[in-house]
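**Q** what shape does this take:
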Amino acid sequence: MTAKKIVVVSSGLSTPSSTRQLADRLATDAVGLLRERGVEVEVEVVELRDLAHDITNHLLLGFAPPKLEAALESVASADGLIAVTPIFTTSYAGLFKSFIDVIDPQSLTDLPVLIGATGGTPRHSLAIDYAIRPLFTYLHAIPVPTGVFAATGDWGDGGDGVRSLPDRIFRGASEFAGLVERTDRSQRVSDPFALDRPMGHLLGGLAGE
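**A** Next up is the predicted model:
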């Protein structure tokens, strides 16, 4: 049986990063659940902080340097994507959105996505459903029902009557693992109406360069 490939995209800016920590926890639970079911898994982590200059250059010039090209190819060949971003000013990080903008518009079609986000306070958790989930839905990905938000206070005991962070991570990972197990990348459907270049390139007159 061919191993399932999970790509983990983390757009945390600091070191160490709570965004990367959440991404790792989500991946660990998902991989563990898949292996319990006898599914072999390969995991690749993409740290967008390390690709920031390449992403900007790609947006400006329409050319992906080798490291960014490798990351884009990994997403395109994945059986599942774990995408985690910090929340800045009530929405996803600009670096996160810029990476999504340079992905081939058809790469995410029918791809299971586990969404994670981090922020200072629980009130930012709504950004998962009003900002991040619609982004992946628009790109014809399959976001799992449970998005996992981790506020600063969630990295403690979580015993305030709200479902604890480990419980939320496990629930999201369970939904994600179920979709990844059934995913056949060879059967993923391409959208015939998708743009062959990001909209920013077309508006910037770069489509023919």
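**Q** contacts, neighbours, all on C-alpha from now
**A** Will do.
**Q** gap between the most centrally placed residue in the chain and residue 140?
**A** Nearest to the mean C-alpha position of the chain, by C-alpha atoms, centre = their mean, lies residue 83 at 1.8 Å. Distance, residue 83 to residue 140, using C-alpha to C-alpha, to the nearest Å: 15 Å.
**Q** now do the contacts for residue 122.
**A** By C-alpha atoms under 8 Å, 6 or more residues apart in numbering, the contact list for residue 122 reads 149-151.
**Q** let's see 7 Å
**A** residue 151 (C-alpha atoms under 7 Å, 6 or more residues apart in numbering).
**Q** please identify the buried residues of stretch 50-70?
**A** 51-52, 54-56, 58-59, 62-64, 68-69 (16 or more other C-alpha atoms under 10 Å).
**Q** where do the helices of this protein begin and end?
**A** Secondary structure of the chain by DSSP state H: the helices cover 18-36, 52-61, 66-76, 94-102, 127, 133-138, 165-182, 199-203.
**Q** possible to save those helices as JSON lines with distance to residue 5?
**A** Below are those laid out as JSON lines (distance: least, C-alpha to C-alpha, whole Å):
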{"stretch": "helix 18-36", "distance to residue 5": "10"}
{"stretch": "helix 52-61", "distance to residue 5": "23"}
{"stretch": "helix 66-76", "distance to residue 5": "9"}
{"stretch": "helix 94-102", "distance to residue 5": "19"}
{"stretch": "helix 127", "distance to residue 5": "27"}
{"stretch": "helix 133-138", "distance to residue 5": "19"}
{"stretch": "helix 165-182", "distance to residue 5": "9"}
{"stretch": "helix 199-203", "distance to residue 5": "28"}
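**Q** now show me the structure for the sequence below, then we'll compare the two:
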Amino acid sequence: MTKEHAVTARRIVALSAGLSRPSSTRMLAERLGQAAVAALGDQGVDAELEVVELRDVAHPVVDAMLTGFATGELADVIEKVTNADAVVAVTPVFTASYAGLFKSFVDVLDKDALAGTPVLLGATGGTARHSLALDHALRPLFAYLRADVATTAVFAATDDWAASGHATGGEAALGERITRAGRELARTVAAREPRGEADDPFASAPSFESLLGG
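**A** Model (predicted):
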């Protein structure tokens, strides 16, 4: 990858709060991210997708909640999310709301981490009855964080994966909803300048070696 490509390519981070492997939550997060990347490509905008499974940093998330500090792999994930040009956030629905792991990760983010960031929401559950969680739980959460939330959010029930792309009840197919949501996110991202690498606030600090040698 050239330096120019690294600066201009939009970076999309897809967060999956699925707890199992394989996970329909990860599958939806990946497909939403890929749809956004494809839509950006149609507009002549390079984009890169990285899928992050929060289950891999579940223990560090708990540690950060107890200590107030994120370290190691969790710190890397938080940095990626904070510096992303867009975030896809997908959670399974538990007890009519987002998963505890999903909320715990959001709780360890800085309150300004997602301010103004384009965000596409998604959720998975056993039946379509759980889809209301997108509007009564997820959307208010990201509105509080001042994220720029896409109008279309995508819920995928178990039947959506087994219906070969054909939804019941006259609703659009899951693939069509994913494509529409990806296009909406892409339009928002394409209209903005790429964020580029965040400045390191400690870059100018002298090293211990230079202090001891001076």
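**Q** between the helices of the first structure, which one is nearest to residue 117 of the first structure?
**A** With C-alpha to C-alpha as the measure, helix 18-36 is the member of the helices of the first structure nearest residue 117 of the first structure (6.9 Å).
**Q** to what extent does the closest one diverge from the second structure after superposition?
**A** Once fitted to the second structure, helix 18-36 of the first structure is off its aligned match by 0.7 Å on average (mean C-alpha distance after the TM-score superposition for the first structure).
**Q** related to what we said a few turns ago, contact partners for the equivalent of the residue nearest to the centre of the first structure over in the second structure?
**A** In the second structure, the residue matched to residue 83 of the first structure (TM-score structural alignment) is residue 89. Going by C-alpha under 7 Å, 6+ apart, residue 89 of the second structure touches 14-16, 29, 120-122.
**Q** so which of the helices of the first structure comes closest to residue 87 of the first structure?
**A** Of the helices of the first structure, the one closest to residue 87 of the first structure (C-alpha to C-alpha) turns out to be helix 127, at 7.4 Å.
**Q** overlap between the contacts of residue 89 of the second structure and the first structure?
**A** Mapping the contacts of residue 89 of the second structure onto the first structure (both residues aligned by TM-score structural alignment, their matches' C-alpha atoms under 7 Å) leaves 14-16, 120-122 still in contact.
**Q** end-to-end on stretch 32-45 of the first structure?
**A** From its first residue to its last, stretch 32-45 of the first structure covers 16 Å (C-alpha to C-alpha).
**Q** repeat for stretch 58-68 of the first structure
**A** 9 Å.
**Q** where does it end up in the second structure?
**A** So stretch 58-68 of the first structure sits over residues 64-74 in the second structure, by TM-score structural alignment.
**Q** which residues sit against the matching stretch?
**A** Against stretch 64-74 of the second structure from outside (C-alpha under 7 Å, 6+ apart): 57, 60-61, 108.
**Q** is it possible to get JSON lines of the residues you listed that adds distance to residue 166 of the second structure?
**A** Shown next, in JSON lines, are the contacts of stretch 64-74 of the second structure (distance: C-alpha to C-alpha, whole Å):
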{"residue": "57", "distance to residue 166 of the second structure": "35"}
{"residue": "60", "distance to residue 166 of the second structure": "40"}
{"residue": "61", "distance to residue 166 of the second structure": "38"}
{"residue": "108", "distance to residue 166 of the second structure": "39"}
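**Q** max pairwise distance over those residues: which two?
**A** 57 and 108 (11.9 Å).
**Q** what's the counterpart of residue 106 of the second structure in the first structure?
**A** Checking TM-score structural alignment: residue 106 of the second structure goes with residue 100.
**Q** run a quick neighbour tally on residue 161 of the second structure.
**A** By other C-alpha atoms under 10 Å, 16 other residues sit near residue 161 of the second structure.
**Q** typed the wrong thing, it's residue 27 of the first structure
**A** 25.
**Q** could you do residue 162 of the second structure as well?
**A** 10.
**Q** dump the residue contacts of residue 167 of the second structure.
**A** If you count contacts by C-alpha under 7 Å, 6+ apart, then residue 167 of the second structure has 160, 173-174 around it.
**Q** pull up the gap between it and residue 124 of the second structure, please.
**A** 15 Å.
**Q** what does residue 158 of the second structure give?
**A** From residue 158 of the second structure to residue 124 of the second structure the distance is 8 Å (C-alpha to C-alpha).
**Q** the alignment partner in the second structure of residue 115 of the first structure: how many residues sit nearby?
**A** Matched by TM-score structural alignment, residue 115 of the first structure corresponds to residue 121 in the second structure. When neighbours are defined as other C-alpha under 10 Å, residue 121 of the second structure has 26 of them.
**Q** do residue 129 of the second structure as well
**A** 10.
**Q** what lines up with residue 13 of the second structure in the first structure?
**A** Match for residue 13 of the second structure (TM-score structural alignment): residue 7.
**Q** please apply the same query to residue 39 of the second structure.
**A** With TM-score structural alignment as the criterion, residue 39 of the second structure lines up with residue 33 in the first structure.
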